[in-house]
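Participant: Quick check, what structure comes out for this input:
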Amino acid sequence: MGGRRQLPVPLAADKPPAEPLAEFDDFYRSSYSRLTSQLHAYLGDRAEAEDVAQEAFVRTWQRWSVVSEYEDPVSWVRRVAWNLATSRLRRVSAAARILRRYASAQVEPALDPDHVALVAALRKLPDRHRRAIVLHYLAGMPVAEVAADIGVPRGTVLSWLHRGRAQLAVHLGSEERRR
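Facilitator: Modelled structure (predicted):
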């Protein structure tokens, strides 16, 4: 018989049970905006931050039966998001190098000068210093929680915060002198 091919109808077993869906929905609602804000500070681009956060939550949903059993599922989704964000930064950096060779600079709409200066200064920091500063100062996480999240000793985070603040002071101070 000719005609349209019908797609299979999903079985009830293909749908996740309602309870994990509601549990994940609560988790998503309580965690999404905070994670997106952290990623925004790290990436410097709100749309990119939202894309990364959404991808991290999709991956979390795919493994929700395991992740939901973790002591701190937010830490797991944050780690996934940071890994995705770091990969994006690397790709963007490589693409920017190529574009600089072949394209003229495009003017972006003006942003708050303080925001622009902070994002520019954060981008000059090593990734580990930037991540520690964003998590501690912008996300409001205690040092111990940052250490646990990143998987390094507390003293290492304190060192990164100290070095990162010193570098930010230099970068932001030099911006002020130019004005």
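
Participant: Please make it C-alpha for all contacts and neighbour counts, starting now.
Facilitator: Will do.

Participant: elements contacting the longest helix along the chain?
Facilitator: Scanning the chain for the longest helix, with DSSP state H as the assignment, gives helix 73-102. Packed against helix 73-102 by the contact rule (3 or more Cα pairs under 8 Å, 6 or more residues apart in numbering; DSSP states H and E) you find helix 18-43, helix 46-62, helix 143-150.

Participant: Arrange these in JSON lines, one row each, with distance to A94 as further columns.
Facilitator: Listed next are the helices and strands packed on helix 73-102 as JSON lines, based on distance: least, Cα to Cα, whole Å:
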{"stretch": "helix 18-43", "distance to A94": "15"}
{"stretch": "helix 46-62", "distance to A94": "16"}
{"stretch": "helix 143-150", "distance to A94": "25"}
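
Participant: One more, please, to line up against the first structure:
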Amino acid sequence: MNRSGQGEDFLQAALVHADVVHALARRLAPHPQDAPDIVQETYLRGYAAWGRRRPDDVGAWLATICLNVGRDALRRHARHNTLLDDRPAPDLPSAVDTADAALERLGNDRIESALWTLPEVQRIAITLMDICGFTAAQVATITAAPRGTVLARVHRGRKTLALILTDERAEQRQPREVSDGP
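Facilitator: Below is the predicted model of the structure:
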């Protein structure tokens, strides 16, 4: 098969999984603006390998590549000492923002922030299962960990997330003391 036909086959099989790859990349990226680079590198590596061996489960195969690319990005980020502020730039409001969308984004931001407090293995297992929709067996293959270990990581991670989010809610409900002055 010529390279052009191979490219068409790859696109047809791989682009179906673009949402999964992007969701995983967002949770692996050291900065939100790095996620598209991780997605692009995932597809470049996948295309380069496509001619050597076609995977049975393209989604799991791409997730494995994305996981490796994301880990590479995290290692590069850890080595790179920068004097710049590492916080992501805030989203600029648009005319179509509504109160509901703002509240939903706030809730998602809290979950996203809480997810980043988990150990990497738990964050990856939860992302692959709960966000990307892979089964425990697929996650075991992707992460090269036994299925039972994957299930334990997801269970512990979910419990920790629940505690973090519950604690945040409790802190928000606490009445603040107001002083009447000195």
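
Participant: Post the TM-score for the overlay when you can.
Facilitator: Scored against TM-score structural alignment, normalised by the length of structure 1, the superposed chains reach a TM-score of 0.76; 160 aligned residues with a Cα RMSD of 2.5 Å.

Participant: picking that back up, what's the angle from the longest helix of structure 1 to helix 18-43?
Facilitator: 40 degrees (axes from the mean of the first three to the mean of the last three Cα atoms, to 10 degrees).

Participant: follow-up on the earlier one: may I see the helices and strands packed on helix 73-102 of structure 1 arranged in a markdown table, with mean neighbour count and distance to V134 of structure 1 as well?
Facilitator: Shown next, in a markdown table, are these (neighbours: other Cα atoms under 10 Å; distance: least, Cα to Cα, whole Å):
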| stretch | mean neighbour count | distance to V134 of structure 1 |
| --- | --- | --- |
| helix 18-43 | 17 | 6 |
| helix 46-62 | 19 | 13 |
| helix 143-150 | 18 | 10 |
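
Participant: that older thread, which residues in structure 2 does the next helix-or-strand element following the longest helix of structure 1 match up with?
Facilitator: Per DSSP states H and E, the first helix or strand lying C-terminal to helix 73-102 of structure 1 is helix 113-123. Aligning helix 113-123 of structure 1 against structure 2 (TM-score structural alignment) gives residues 106-116.

Participant: show me the contacts for the residue most central in space within structure 1.
Facilitator: By Cα atoms, centre = their mean, structure 1 has its centre lying nearest to L39, at 3.1 Å. The contact partners of L39 of structure 1, by Cα atoms under 8 Å, 6 or more residues apart in numbering, come to 49-50, 52-53, 81-82, 85.

Participant: One more: A139 of structure 1?
Facilitator: 34, 37-38.

Participant: Kindly state which residue of structure 2 is aligned to it.
Facilitator: By TM-score structural alignment, A139 of structure 1 lines up with C132.
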